[in-house]
Every structure is written in structure tokens, then in C-alpha cells.
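Asker: Let me see the structure of the following:
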Amino acid sequence: MTTPIRVYIARLAGLAVFDPNGDLVGRVRDAVVRLRTTGLPPQVVGLVAEMPMRRRIFLPITRVTSFDPEAVALGTGTLNLRRFSKRPNELLVLEDLLDRRVVVEPAGVSGAVVDVAMECSRTGEWSLSRVAVREHTRRLTRRGHLYQVEWENVRGLIGAADIRGTANLLAVLQDLRPADLANALQDLPDRRRDEVAAALDDERLADVLSELPGRDQVEILSALGRERAAVVLEEMDPDDAADLLNELPPPEQDVLLDLMEPDEADPVRQLMKYTPGTAGSVMTSEPIILPPDATVAEALARIREPQLSPAVAAQVFVARAPLATPTGRYLGMVHFQRLLREPPAELLGAVVANDIDPLQAATPLPEITRRMATYDLVGMPVVDATNRLVGAVTVDDVLDQTLPRDWRDRNAATGSTAGGPASPRDGVTGG
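Answerer: Below you'll find the predicted structure:
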């Protein structure tokens, strides 16, 4: 008798998917199962893979030729590139079953689902077969026993879910970049999305919020409660926090700003005063700023700081004290490539470039875009009337403003609408 092939689905999350030519198709995000009325376990009909540009597509299970710890391989055939949409009689294993509170029979043990296995029959049909359940325990110093049981011995898998935890789903999502995690949150039901977002630590949630469309930002922030929302806003870059607050009614803006620490709220208040569509409204007020007597070695150490985005770390601005915006007199900037070519002991004042006029806070976006393109810059300084540095506009700030307003919204970006027709399962041939 041939031993059935068994694959635990949570272990597939994030694995690369390759076509027969060895080209990367995307990465596994979930498995799709179809419910059956015969009492049999759900049938696995395919995988959900995330392609570049945040598009999620359906891969029929019949196209998969192998699973291994590093990758999933596909056979020959045509891929349907329409955005995946779940049908009424379907479940997503990780999204819908992970963390679900269930009861293991006949022992009557209560626990949470941590993984689900699928197995392939002799006829080539994949079905859910076993469930890994972690027993609930009130003892903080001891993890509950892990049960691996047959599907039919678990009660509570199908139907309305009780309030679920988020630990196991977060474990699956923990290695995603903020933009990819934001993308995954948009695929969750609103309640589940809010639960997962609330379970993130403040810094991680701040990064993820910055990658979400405005509607989702507001809904998640509202679900957090004002105290937690203020703390998360403090963790965000001031320009991102200002953009988010601008989505809220003015009274709510004032409440949250008052709850923030004054030194965190002040730069956000200042950014919110600038006219929309100008350098002042899109700039970051926290670029890298050093005095002219700082060394090249000190500047290189600053740009290596891991929390800095590539666009912010691409250049160092040089100004007289004070170095917090608004600074003393602005002197110029040094691109990181120039820093790499200079001796470590060289002073920034000796290598600073000041041959490009800085932006004014009122400079309109089209002029900013034109000047950055003309001089091949990824960042430009913004100064006030007395030549004090008040911030910097980076290329990601410009892109955020020039792309369509709803570019972060996956439904809008792919031309689909929530609640629209499900993507077809035809048009895909097996290998």
C-alpha cells in the first residue's frame, strides 16, 4: 500500500512557485478548499499565489507537480492571471481556519488550530485530512499539548467562528515586508483584519499602516481605540502620520494629536498646515542632518541605520545648528555615493554640494517632479524664507502623490470590486 502524500499548509506559506522553465511565478499565500455536502473533508482545489504588483491568482492543484521545503513546482499549462476571488462554497485554509477555536473528540479537549494537512488520494484528489490543534491552558509557564488528529475528529472547523486569537496567523505572516503584510490584511474580513492589526506591535503596525489605503487606515485606527492609536501615530514617520490624520474629521485629529507626546505631535501639526500638493505637504521633516564639522565616517554610520528608508538614506543634508528642523542655515547636501569615494576622516563641509537650489515649502508638485527628474535626484531639501532646512522631499513622497489616490487599494488596482463576481476557474489547463 502506497503511503499518501501529506503536506501541512502553513509550511507552504511564503514558498516560491516556479513554472516549468524555472521562472518565478509568485509566492504561496494560502490554499483554497471546496466544502462538500457528503460529510467528507473539504477538497483542496488550488493554491493562492501572490505575484509581483500585489496581484493574487489562483493556481489549480492539478498544475502542481511537486512540493518541497524550498519551493512549489508547476507543470505545463496556461495560467489564469485574473485576480483571485473566493467563492461562497470555498474556504481559505490559513485565513479561515488558522487560530479557530475547536474541540478535539472524543477527549473533549479545547484548543486552537495551528496547522492543517492535506493529502493526495490514489486518484490524485487532494483533501484536508489532519488538523494540528494546540490545547488551551491557563498555565502561563507551560504550552498546551499539541494534538494531530483526523479532520472528522475535530468539532467547530466549519461554520461561524468564535472569537479567534491571532498568534498562528501572525506567525505565518511575520516575515512579510510591511507592504506585503498590508496587502495580506486587505484580503481578510474587516473584523479579522482589525484583530490581526491590533496584535502587531506598535512599530510594526505603524509601518503597515503607512502601506494601506486611507479607508483601511482609518478603520484600523478607529478599532484600536484612541490611546493605542496615538501611540502608533507616534511610531509613524511624521509625514505618514500627517497624511493619515488628514483622512479624519478635524475634531478627531485634535483629540489624537493631544494624546500624542508633544515632541512627536509638533512636527505632525506643522506638516498639516501646508497647502496640499506642495513640497511642505509631502516632505519628511526628519531627513538625515549633520553639521559641517561631522566626518564622512559619521555620515556613513548614520545612513547605515536600519530603520531608514533607502530614499531617506540616499543623502545627508548639512546645516548649521540647531540640527532639528527648522535647522540653522542650510549649507548643502552630500549623496551617499560621494561619501563612499571620500576618506573617512574628511569633513562634510569640504565635500558638500550646493549647486542645486533647494525647494521652498510652497513649491508645487509638478515643479518638484520636473526638478528631481532633471537632476536625477532621489531627494531634495526644502527650506524656509530664511534658508533654514525644514524638511526633504524624497522620490517615494513624489510617487505617492503622482500615482492614483487609490493605488494602494488592491481592488481598485486590479479593476475588481469587493463582492464582485468570483474569478473563473476555467481557462487554465492542467499539465
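Asker: drop to CA atoms for contacts and neighbour counts, all remaining ones
Answerer: Noted.
Asker: Can you give me the buried ones in stretch 80-87?
Answerer: Neighbour counts over stretch 80-87 (16 or more other Cα atoms under 10 Å) mark 80, 82, 83, 84, 85 as buried.
Asker: need those residues in JSON lines with secondary structure and distance to residue 21, can you?
Answerer: Below are the buried residues of stretch 80-87 laid out as JSON lines (DSSP: H, G, I helix; E, B strand; the rest coil; distance: Cα to Cα, whole Å):
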{"residue": "80", "secondary structure": "coil", "distance to residue 21": "17"}
{"residue": "82", "secondary structure": "coil", "distance to residue 21": "21"}
{"residue": "83", "secondary structure": "coil", "distance to residue 21": "23"}
{"residue": "84", "secondary structure": "coil", "distance to residue 21": "24"}
{"residue": "85", "secondary structure": "coil", "distance to residue 21": "27"}
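Asker: For residue 283, state which of those residues is nearest.
Answerer: residue 83 (34.1 Å; Cα to Cα).
Asker: Another sequence for comparison is provided below:
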Amino acid sequence: MAAGAPRVFVSHLAGVAVFDPNGDQVGRVRDIVTMLGGRRRLPSVLGLVVEVVSRRRVFLPMTRVTGVESGQVITTGVLNIRRFEQRPNERLILGELLDRRVTLLETDEEVTVLDVGLQRLPARRDWEIDRLFVRKGRKGGGLRGRRGETLTVEWDAVTGFALEEREQGTANLLATFDQLRPADLANVLHHLSEKRRAEVAAALHDDRLADVLEELPDDDQVEIIGKLADERAAVVLEAMDPDDAADLLGELPEDDKNRLLDLMQPQEAAPVRRLLSYEEGTAGSLMTTEPIVLRPDASVAEALARVREEDLPAPLASQVYVCRPPDETPTGQYLGVVHFQRLLREPPFALVGSLVDADLRPLPPGTTLPALTSYMAAYNIVSAPVVDEGSHLLGAVTVDDVLDDLLPEDWRQAAAAGGLPGFSDQALEGRAREGGVERDG
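Answerer: Now for the predicted structure:
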């Protein structure tokens, strides 16, 4: 849309980059704030919720938006970096208005809001909602699942936004954030209302929800898993990494934890139970039970193929663990590790059993966090093997697991709010100025 164009639909604003007049990016649009009711015929658009440094969400008044064009928002360059707090009379368009069921006044027919059109008032920087893109028919589609007719209507052609909706849809909200990484989608969920968060979680695919849960603060995890049916909660826990599933279950009351473990598939629950058996803050409680394990007769080509797996976290891809059969944890005798760089230097047909680094001593599961961090720092590694008394590999501790335990318990909430340790308001302000924005009051 060209600069100064009079209308834009909010689906085109979700995730759009925000730039200052110098062309420096200062954040991304995460939602749009409006106020329903009031003296004006059409609802005012108050501003944008912009995600800036360290995922802090701030408020950008629409009066400071100078242009919306070709997938970007241009501002005056003055941005207040105080954290956005939604006021009681404010509504978030993406988070609260999309997927609402409202009624067409002319026909008394229920429709679903798919998108919302914003209009810029002539000769002013004020914006208002003037259009709705809606679909006719009840939830779940019409006869035999066919979707109803879609149409664009004036804002005042519908009614029902002021009514509380018990079960609001999520399809269009999720579509606007479909390409977000799990950590970013987790940040979106964290800022939704409890009701809306539960609706979105219920609509996510099990694997997607599992990825998002791993990135949420403990309180949000417990809240969401507690609102799922037990059978689905067990399936989602199975899709999570065993160490993350163990951390979540460890936050639940004992009865709830045991009930969900019993509902999980035995082969999926077994590693989680093992992790829960170790003392908190030890290598055993922090490790993942799914490192790359190879037999000594595996080739370098096989090892590199495993390292290239798309879903493998980078710390786990840094080295492979060579063990005698069986090669599922707890494995047969642990022989040593082969580092990724060594694999790159060897011919594809070489056997990993001839390349092991046996000098990197493994850790017992009772290793404390201070000893673990000293070990990883001393050897300059991002992943460490954990073995039992019989030299069977139990799992591997990765640097991200260590950081999770070293940081304050509320670090995820602090990150979501832009308050990461070491980032004072002054530091954030300095970072913001580097990006071309200044604190405004």
C-alpha cells in the first residue's frame, strides 16, 4: 500500500517491521489497539503494539505513524519504550476481535470476523475501524462442512462486539502468526488474556503446542496444560522433549503428575520418569535423554546425516556419542564422543569408532550445577555426556539447559516484558536510541 493510503487491513500489519525516518528498524507490529464505543460513530484506532528490544512490547500511537507501505510501518522516530499495559477500555484487534461471532443487523444472521479494515482520516493522522471482512454461516462451516459466503461490510452494519463470547474461534488469529518461531508465538500467547490463551492453545496442533509450551514461563505452562483434557495433555507431553516435559510435570501437584504419566505411552513416559527421579539442579535432572547415539561401526556419512536433522537443536548437533548396543538411552557401554568438526575433516567412509575422543570424561548424574558449569567452561563445550556407574550413557546436558537453570526463575517473564537481567531502563533506552528512537516521557 502506498504511503498515505487511506485504508489497510490488520492481517497485513501482523508482524510487519516498524522503521524510523532514517530507515532503521525499531521493532515489529504485534497487535493494534482500539477503543470500542465512545462518542464517535466508528471505533478509534489508538495505536500499535510494537515488539522492540528484548521482546519488550511498547505502545506506538497512530498519530506517530507517518506511513504504511509495502510491508512496513514508518514512524516519526519518537517511541516511548515503557512496557505496554492494556487498559480496561482498550481492545486488541488481532488478539480479541478476529474470529469473533457478530450479527448482521440487516438480516440478523451470525457471521465470523476474518479481518478488520482501518481507515486513515483525511488531512489527519487519526485512524478508525470502518470495515469488516466476514464469513457467513455458523462455526465449523455450513452444510457438509462447506464454508459460507465471505463479504466486506461497514462497521456499523454489525452488532455484538460488546457481548462476551464464551467460545471465540482462533483460525484467523493463528493464520496471522503462522510463520512465527515457537519462542515468538509463546510471547504472543503470554500477552493474551487467560481465556484467549486457552482458546489458542486448544486450536494449536499437538506438535506446535508442545514447541510453544517449551518456550513459555512455568506459570503459563501449568495454566495451559491444566485446561487441556487429560488425554490430550498426555499427547502434548509426549511431543515435548523429555527434559522439558519433566520440568513441566515437576511443577504439577503429585496426583496430577502421576495421572498424566500413566496416560502417556510407556516408552515416552519412561525417560521422563527417569529425569524426575534425579535431584533438582543436578546433571541428571537437566540432561536430555535424546542425544545422537551411534554404534562404533557407524560411518562418518551416517553421523553427518544425523547431525543434519532439521529439528535437532544446535547444542545436540555439536557432537555424537559413540556407544555399544543398545543405542537408546540408557545405552550399552559408553566409548566417547566425536565432535562435529572432526567429522567434517574425515572421509565419509571412516568409522566413528576410530575417531572417538575418550579424553573427555563423562559426568555422573549427581553432578551439581556449579561443577557442571565449571566442566563445560573448562572444556569449551556446549554439550556434556552423563553416564551411570556402569558406564552406560544416560543422556547429555546442553548449554541451554544449564542457562535455564542459572537464570532467575522468572527470566522468561522478564524477557517477555523486556526486563532481561542486565538490561536496566537506561540500558534499554540507550539501545533504543541506537535504533533511532527515544524515550518519550
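Asker: Please report the TM-score between the two superposed chains.
Answerer: Here the superposed chains carry a TM-score of 0.93, computed using TM-score structural alignment, normalised by the length of the first structure; 417 aligned residues with a Cα RMSD of 1.9 Å.
Asker: hmm, back to that, nearest to residue 383 of the first structure among the buried residues of stretch 80-87 of the first structure?
Answerer: Closest to residue 383 of the first structure, out of all of the buried residues of stretch 80-87 of the first structure and judged by Cα to Cα, is residue 83, at 44.6 Å.
Asker: pretty sure that closest one is in contact with residue 54, am I right?
Answerer: No. Assessed by Cα atoms under 8 Å, residue 83 of the first structure is found out of contact with residue 54, at 9.7 Å.
Asker: Please name the nearest non-neighbouring residue to residue 207 of the first structure.
Answerer: residue 178 (5.9 Å; Cα to Cα, 6 or more residues apart in numbering).
Asker: same thing with residue 365 of the second structure?
Answerer: In space, residue 365 of the second structure is closest to residue 284, 4.1 Å off (Cα to Cα, 6+ apart).
Asker: Report the contact partners of the counterpart of the residue nearest to residue 207 of the first structure in the second structure.
Answerer: Aligning on TM-score structural alignment places residue 178 of the first structure opposite residue 182 in the second structure. Contacts for residue 182 of the second structure (Cα atoms under 8 Å, 6 or more residues apart in numbering) come out as 208, 211, 212, 215.
Asker: Filter these down to just the ones in helices.
Answerer: Among those, the members found in helices (DSSP state H) are 208, 211, 212.
Asker: Quick one: map the first one onto the first structure.
Answerer: Residue mapping for residue 208 of the second structure onto the first structure gives residue 204, with TM-score structural alignment as the criterion.
Asker: burial of its match, as a residue count?
Answerer: 18 (other Cα atoms under 10 Å).
Asker: What range does stretch 311-323 of the first structure cover in the second structure?
Answerer: With TM-score structural alignment as the criterion, stretch 311-323 of the first structure aligns to 315-327.
Asker: Pick out whichever of the buried residues of stretch 80-87 of the first structure sits closest to residue 15 of the first structure.
Answerer: Of the buried residues of stretch 80-87 of the first structure, the one sitting nearest to residue 15 of the first structure (Cα to Cα) turns out to be residue 84, at 18.1 Å.
Asker: Tell me the secondary structure of the closest residue to that closest one other than its chain neighbours, please.
Answerer: Sequence neighbours aside, residue 57 is the residue nearest to residue 84 of the first structure in space, at 4.7 Å (criterion: Cα to Cα, 6+ apart). Classification of residue 57 of the first structure by DSSP: H, G, I helix; E, B strand; the rest coil places it in strand.
Asker: can you pull out the strands in the stretch 51-200 of the second structure?
Answerer: Secondary structure of the stretch 51-200 of the second structure (DSSP state E, counting those that start in this stretch): strands at 57-61, 65-69, 72-75, 91-92, 101-104, 109-120, 127-136, 150-154, 158-159.
Asker: Tell me which of those strands lies nearest to residue 42 of the second structure.
Answerer: strand 127-136 (6.1 Å).
Asker: mean deviation of that closest one from the first structure?
Answerer: For strand 127-136 of the second structure, the mean deviation from the first structure after alignment is 0.7 Å (mean Cα distance after the TM-score superposition for the first structure).
Asker: quick one, that strand and strand 150-154 angle?
Answerer: 150 degrees (axes from the mean of the first three to the mean of the last three Cα atoms, to 10 degrees).
Asker: centre of the chain versus strand 127-136 of the second structure, how much separation?
Answerer: Centroid separation between strand 127-136 of the second structure and its chain, computed with Cα atoms, centre = their mean, to the nearest Å, is 29 Å.
Asker: which other helices and strands contact it?
Answerer: When contacts are defined as 3 or more Cα pairs under 8 Å, 6 or more residues apart in numbering; DSSP states H and E, strand 127-136 of the second structure packs onto strand 44-51, strand 109-120, strand 150-154.
Asker: List the buried residues in the second one.
Answerer: For strand 109-120 of the second structure, the neighbour count (16+ other Cα under 10 Å) marks 110, 111, 112, 113, 114, 115, 116, 117, 118, 119, 120 as buried.
Asker: Same question for the shortest one.
Answerer: Buried residues in strand 150-154 of the second structure, counted by 16+ other Cα under 10 Å: residue 153.
Asker: before we move on, the earlier item: counting by contacts, list what the helix or strand the residue nearest to residue 365 of the second structure falls within packs against.
Answerer: In this assignment (DSSP states H and E), residue 284 of the second structure forms part of helix 283-286. The elements that helix 283-286 of the second structure packs onto, with contact taken as 3+ Cα pairs under 8 Å, 6+ apart, are helix 266-276.
Asker: With the first structure overlaid, how far apart is the helix it packs on on average?
Answerer: Helix 266-276 of the second structure sits 0.5 Å off on average (mean Cα distance after the TM-score superposition for the first structure).
Asker: what's that helix aligned against in the first structure?
Answerer: Helix 266-276 of the second structure maps onto residues 262-272 of the first structure, going by TM-score structural alignment.
Asker: If you count neighbours, what's buried in that stretch?
Answerer: Neighbour count says stretch 262-272 of the first structure has 264, 265, 267, 268, 269, 271, 272 buried, by 16+ other Cα under 10 Å.
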